[in-house]
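Student: Predicted coordinates and the sequence they were generated for:
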Amino acid sequence: MCREQLGKLPKKVDALTAEGAAVLGISGDSTDAAARLAKELGLPFPILSDPGMAVVRAFAMYGDSMGMPEMGYVVIDRQGRIHTRQVDRRFGENVDAIVRAVRDAKKGQA
């Protein structure tokens, strides 16, 4: 996970939760390392530790180049279907796009 982009999220996460979204991060790091990172950055959401990359692969966010997850976001609707999957190296700066994806997912459930 990109520390710089994650560090931008605490100021913007309210825009997502206001839309009814649950926010979490996924890290290829150990549980301890993910917890330290969340505490260090003051993240108001949990970080899932996925060192085996099972969740990352399930969301098709695995980067082949260096065996690292791609940076980006996945919007999953309330039925558990992936609505949006977006590789975005600047996800912390592009929260408006994530909010739009959440709104679109909600419209699809109406």
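Tutor: Nice, I can see it.

Student: For the rest of this, base every contact and every neighbour count on C-alpha atoms.
Tutor: Will do.

Student: who's in contact with the nearest residue to Leu16 once chain neighbours are set aside?
Tutor: The shortest distance from Leu16 to any non-neighbouring residue, by CA to CA, 6 or more residues apart in numbering, is to Val99 (5.8 Å). Shown in contact with Val99 (CA atoms under 8 Å, 6 or more residues apart in numbering): 15-16, 19.

Student: Neighbour-wise, which one of those leads?
Tutor: Tallying neighbours with other CA atoms under 10 Å puts Leu16 at the head of those, with 18 neighbours.

Student: Now do the helices in the chain.
Tutor: Ranges of helices in the chain, per DSSP state H, are 3-8, 13-17, 31-41, 54-58, 95-107.

Student: one more structure, for comparison:
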Amino acid sequence: MQAALASFQQHGATLVAISVDKQEDSAALAERLGITFPILIDDALAVTRSYQLVEEGKDIALPATFVLDREGVVVLRKIGENVMDRPKVEEVLAAVATVAAG
């Protein structure tokens, strides 16, 4: 998503990640990958559980991508089965462009 950050911003979108890792681990990963958008920490899994994104029987978060419109309505919701199962950036950008177009 970092590589497409400018495209998200051109549509007036804000890109935010939520990590279930500890602050220092998330910061190290962000630095290593060159991530410049905000990463919010949910190491207690409170937000993750509220969206029912915790793998059954484990404290492992499922990968999820959401696009919300200006009123906070979810217009795209993709829940992966594993850490590698994520939507293509183009799919997320298309949803953002639809929101931006009104």
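Tutor: In hand now; what should we look at? As the structure is a prediction and not an experimental result, all values here were calculated from the model.

Student: TM-score of the superposition?
Tutor: Once the chains are laid over each other, their TM-score by TM-score structural alignment, normalised by the length of structure 2 reads 0.78; 98 aligned residues with a CA RMSD of 2.0 Å.

Student: I'd like the helices of structure 1 laid out as JSON lines, including distance to Ile76 of structure 1.
Tutor: Shown next, in JSON lines, are these (distance: least, CA to CA, whole Å):
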{"stretch": "helix 3-8", "distance to Ile76 of structure 1": "19"}
{"stretch": "helix 13-17", "distance to Ile76 of structure 1": "13"}
{"stretch": "helix 31-41", "distance to Ile76 of structure 1": "22"}
{"stretch": "helix 54-58", "distance to Ile76 of structure 1": "12"}
{"stretch": "helix 95-107", "distance to Ile76 of structure 1": "8"}
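
Student: how about these, which one is nearest Arg78 of structure 1?
Tutor: helix 95-107 (8.6 Å; CA to CA).

Student: Can you give the distance of that closest one from its chain's centre?
Tutor: Computed by CA atoms, centre = their mean, to the nearest Å, the chain-centroid distance of helix 95-107 of structure 1 equals 13 Å.

Student: for stretch 3-12 of structure 1, which positions count as buried?
Tutor: By neighbour count on 16 or more other CA atoms under 10 Å, the buried set for stretch 3-12 of structure 1 is 5-9.

Student: To which residue of structure 2 is Gly28 of structure 1 aligned?
Tutor: The criterion is TM-score structural alignment: under it, Gly28 of structure 1 has Val20 as its aligned partner in structure 2.
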